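Enquirer: 3D, please:
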Amino acid sequence: MSEAATLTPEVTWAQRSSSSDPTKNHVFLTIVASDVPEKDLKLDLQPTKLSFKGTSTSKKVTYAVDLEFFAEVDPDESKIINTGRDIELVLRKKELKEEYWPRLLKDSKKMHFLKTDFDKWVDEDEQDEQPDDEDYMSKMNPMGGAGGDGGFGGIDFSKLGAAQGAGGLGDLGDLGGEEGGESSDDEDDDMPELENEEDKPAGEASEKPKIEEVS
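Expert: Next up is the predicted model:
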C-alpha cells in the first residue's frame, strides 16, 4: 500500500492586540486539514514556532507545515479545537503591545498557502468596536497544564475533547512531541502587508433579479 501524498495545508490567520489585557492579545490560526483522527495527528507548539502533521482519512493525504512566528507566543495560555473540518488555535501573544504584528511569520517572504482570515479580521484601530471573542474561545480546549512539559508534546487532546463534551468535533489525541525541525522555504508562511489585505472585499452581495409581472 503506497504512502499518502504529503501536502502543505492552507493556513489562515487574524489577530487582536492589547497593551494591557492579555486576553485580547492573540493570534487566530486555522490549519485547513479535514478528517484527521488523533492517531494520525502530531502538533508541537513552542514559543517561537509550530509544527503540524496529520493524515486525512477522507482525502488520503498527509498534511504537514512548520511555522516560525514573527514574535513569541505563550503555549500555556493558548487554545485549540479540532472541528473535523480544520484545526483552530488561538495563540496568546507573549508581549503585550498595542500594535499589530506586521505579519504572522518571521520570514517576510510571501507564502502561497497563507491567507488572511477575513471572517475574524478586524482593523487595528477598530478592535474596540468589535464583539468580544470570549464566546468563541470558550468552546476551545486550553492547551496549558495538560501535558506538564511546557510544550505540547505528550498532551492527550482526546481527554480534553471528552472533557469539553464536544461530540462530533473530532478528538485531538496522542499529540506527539517531536519537533518538525526548522521550516523549509515552502513551509514558512508569510502574510502580505496588512494594509493590502484589508482592502480586499470579503464578498459582495448579489442583487436579487426583478420579477416581471405577467398579465
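Enquirer: Please count neighbours and contacts with C-alpha atoms only from this point.
Expert: Will do.
Enquirer: What helix or strand is the spatially most central residue of the chain located in?
Expert: What sits nearest the mean C-alpha location of the chain, by Cα atoms, centre = their mean, is Leu29, with 1.9 Å. Element membership for Leu29 (DSSP states H and E) is strand 26-32.
Enquirer: which residues of the chain fall in helices?
Expert: Ranges of helices in the chain, per DSSP state H, are 134-138, 157-164, 194-198.
Enquirer: Counting neighbours, what do you get for Gln15?
Expert: 26 (other Cα atoms under 10 Å).
Enquirer: coming back round to it: grab the nearest non-local neighbour of the residue nearest to the centre of the chain.
Expert: Trp13 (4.6 Å; Cα to Cα, 6 or more residues apart in numbering).
Enquirer: which strand of this protein spans the most residues?
Expert: In the chain, ranked by residue count with DSSP state E as the criterion, the top strand is strand 73-82.
Enquirer: Report the angle between that one and strand 26-32.
Expert: Put simply, strand 73-82 runs at 40 degrees to strand 26-32, going by axes from the mean of the first three to the mean of the last three Cα atoms, to 10 degrees.
Enquirer: Strand 73-82 - contacts with which helices or strands?
Expert: Packing contacts for strand 73-82, counted by 3 or more Cα pairs under 8 Å, 6 or more residues apart in numbering; DSSP states H and E, involve strand 87-93, strand 141-142.
Enquirer: Could you check the angle the longest one makes with strand 73-82?
Expert: Regarding strand 87-93 and strand 73-82, their directions subtend 160 degrees when assessed with the same axes, to 10 degrees.
Enquirer: how distant is strand 87-93 from the center of its chain?
Expert: Distance, stretch centre to chain centre, for strand 87-93: 6 Å (Cα atoms, centre = their mean, to the nearest Å).
Enquirer: now what about it, what contacts it?
Expert: By Cα atoms under 8 Å, 6 or more residues apart in numbering, the residues outside strand 87-93 that reach it are 22-23, 25-33, 71-75, 77-82, 137.
Enquirer: number of nearby residues for Trp101?
Expert: 17.
Enquirer: for the residue nearest to it when sequence neighbours are not counted, what are its contacts?
Expert: Of all residues not flanking Trp101 in the chain, Phe70 sits nearest, at 7.2 Å (Cα to Cα, 6+ apart). Residues in contact with Phe70 (Cα under 8 Å, 6+ apart) are 48, 101, 103-107.
Enquirer: Quick one: these as a markdown table, columns for distance to Ala64 too.
Expert: Below are those laid out as a markdown table (distance: Cα to Cα, whole Å):
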| residue | distance to Ala64 |
| --- | --- |
| Thr48 | 17 |
| Trp101 | 24 |
| Arg103 | 21 |
| Leu104 | 18 |
| Leu105 | 16 |
| Lys106 | 19 |
| Asp107 | 18 |
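Enquirer: Sequence B follows; please return its structure for comparison with A:
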Amino acid sequence: MSRHPEVKWAEREDKVFLTVMLPDAKNPKVNLGPEGTFTFSATGGAGDLEYELKLDLCDKVNVEESKINYGLRSIFCVLVKEQKKWWNKLLKEGKPPHYVKVDWDKWADEDDDTSAAEPDLGGMDFSKFGDMGGMGGMGGMGGMEGMGGMEGPEEFEDDSDDDELEASKPEAAKTDDKPAAAEKTEAA
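Expert: Just a heads-up that it's a prediction; the model follows:
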C-alpha cells in the first residue's frame, strides 16, 4: 500500500508552484501531462515506504516550459499554465485531499500587485537548488551589504562568538530617567 506525501501549492496568473515534501526521496519520478495531470512516485522515510500521488490539475499546463528540481528535502515544481489566467482551485474536481495544503510563503492573491509579490524563480539555477544546505550556497546573494547593517557571508566568518552573543542580548528595561546613550557609556 502506498502513501501520499504532503504537497504545498501556490499560484500566480501564469504559474503554479508545487512542492512535494518528502525528505531523502529515493528514485523520485515526476510526470506532467499537457492536460494537467501531475503524477509523483518515490520511496522514502523509515523502511523505504512507497509514496505515490496523482493530481488532475484545474487546467492545461505547458510541459516544455515547466521546471522540476529534485532537492534533498523536497521536489519543487514550477508549472507554467497554458493560458495566463487565475484558477479558482488547484484540482479539476472535488475538494483537495488532506495532504494538499496552501503554500502561504509563495501565495499571491489575484488582486495583489504580482509584479512586487512575484518571486523571481524564472532565472533560478535549478541545478544548484539542492546544494543550499550551508552558507556556501548563499554566496550568490548579492546586495546584502546595503541592507540596514547586514553583513555579507564573508564577514560572518570573521565575527567571534562573543560578538554574536552580545548583539543578540535584549536591551535591559530602563528604570530611571537617564538617556539611553548615557546607559551604554556607563555599561562599557
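Enquirer: Which among the contacts of strand 87-93 of structure 1 count as buried?
Expert: Buried by 16 or more other Cα atoms under 10 Å: 22, 25-33, 71-75, 77-82, 137, out of the contacts of strand 87-93 of structure 1.
Enquirer: what about the aligned partner of Leu91 of structure 1 in structure 2, how many neighbours?
Expert: With TM-score structural alignment as the criterion, Leu91 of structure 1 lines up with Leu79 in structure 2. Leu79 of structure 2 has 24 neighbouring residues, counting by other Cα under 10 Å.
Enquirer: any idea how far Lys60 of structure 2 is from Leu79 of structure 2?
Expert: Taking Cα to Cα, to the nearest Å as the measure, Leu79 of structure 2 falls 10 Å from Lys60 of structure 2.
Enquirer: quick one on the thing from earlier: mean deviation (superposed) between the longest strand of structure 1 and structure 2, please.
Expert: Superposing on structure 2 and averaging over aligned pairs (mean Cα distance after the TM-score superposition for structure 1), strand 73-82 of structure 1 comes out at 0.7 Å.
Enquirer: From Asn88 of structure 2, how far off is the alignment partner in structure 2 of Ala71 of structure 1?
Expert: Alignment note: Ala71 of structure 1 maps to Asp59 in structure 2; criterion TM-score structural alignment. Going from Asp59 of structure 2 to Asn88 of structure 2 by Cα to Cα gives 10 Å.
Enquirer: ok, now Lys67 of structure 2?
Expert: In terms of Cα to Cα, Lys67 of structure 2 sits 23 Å off from Asn88 of structure 2.
Enquirer: Over to His4 of structure 2?
Expert: Between His4 of structure 2 and Asn88 of structure 2 the distance, using Cα to Cα, works out to 24 Å.
Enquirer: Looking at the two, which is more packed in?
Expert: Legend: neighbour count by other Cα under 10 Å for His4 of structure 2 and Asn88, higher for His4 (19 against 8).
Enquirer: mind listing what the one in structure 1 that sits across from that one in the alignment touches?
Expert: In structure 1, the residue matched to His4 of structure 2 (TM-score structural alignment) is Thr8. Neighbour list for Thr8 of structure 1: 63-65, 113, 187 [criterion: Cα under 8 Å, 6+ apart].
Enquirer: circling back: which ones are touching the residue nearest to the match of Ala71 of structure 1 when sequence neighbours are not counted?
Expert: Ranked by Cα to Cα, 6+ apart and with sequence neighbours excluded, the top spatial neighbour of Asp59 of structure 2 is Gly36, at 5.7 Å. Going by Cα under 8 Å, 6+ apart, Gly36 of structure 2 touches 56-61.
Enquirer: next one: Val7 of structure 2
Expert: By Cα under 8 Å, 6+ apart, the residues touching Val7 of structure 2 are 18-21, 99-101.
Enquirer: Include distance to Gly47 of structure 2 when you put these into CSV, please.
Expert: Below are the contacts of Val7 of structure 2 laid out as CSV (distance: Cα to Cα, whole Å):
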residue, distance to Gly47 of structure 2
Leu18, 26
Thr19, 23
Val20, 19
Met21, 17
Tyr99, 21
Val100, 23
Lys101, 25
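Enquirer: The match of Ala71 of structure 1 reaches Glu93, doesn't it?
Expert: No. Applying Cα atoms under 8 Å, one finds Asp59 of structure 2 not in contact with Glu93, separated by 11.0 Å.
Enquirer: what's the burial count for the aligned partner of Glu126 of structure 1 in structure 2?
Expert: Using TM-score structural alignment, the equivalent of Glu126 of structure 1 in structure 2 is Asp112. Using other Cα under 10 Å, Asp112 of structure 2 is surrounded by 10 other residues.
Enquirer: Glu166 of structure 2 now?
Expert: When neighbours are counted by other Cα under 10 Å, Glu166 of structure 2 registers 9.
Enquirer: quick one: it is in a helix?
Expert: Yes. Glu166 of structure 2 forms part of a helix when assessed by DSSP: H, G, I helix; E, B strand; the rest coil.
Enquirer: and it, what is it in contact with?
Expert: For Glu166 of structure 2, the contact set (Cα under 8 Å, 6+ apart) is empty.
Enquirer: Run the chain-centre distance for stretch 64-71 of structure 1.
Expert: Distance of stretch 64-71 of structure 1 from its chain centroid, counting by Cα atoms, centre = their mean, is 11 Å.
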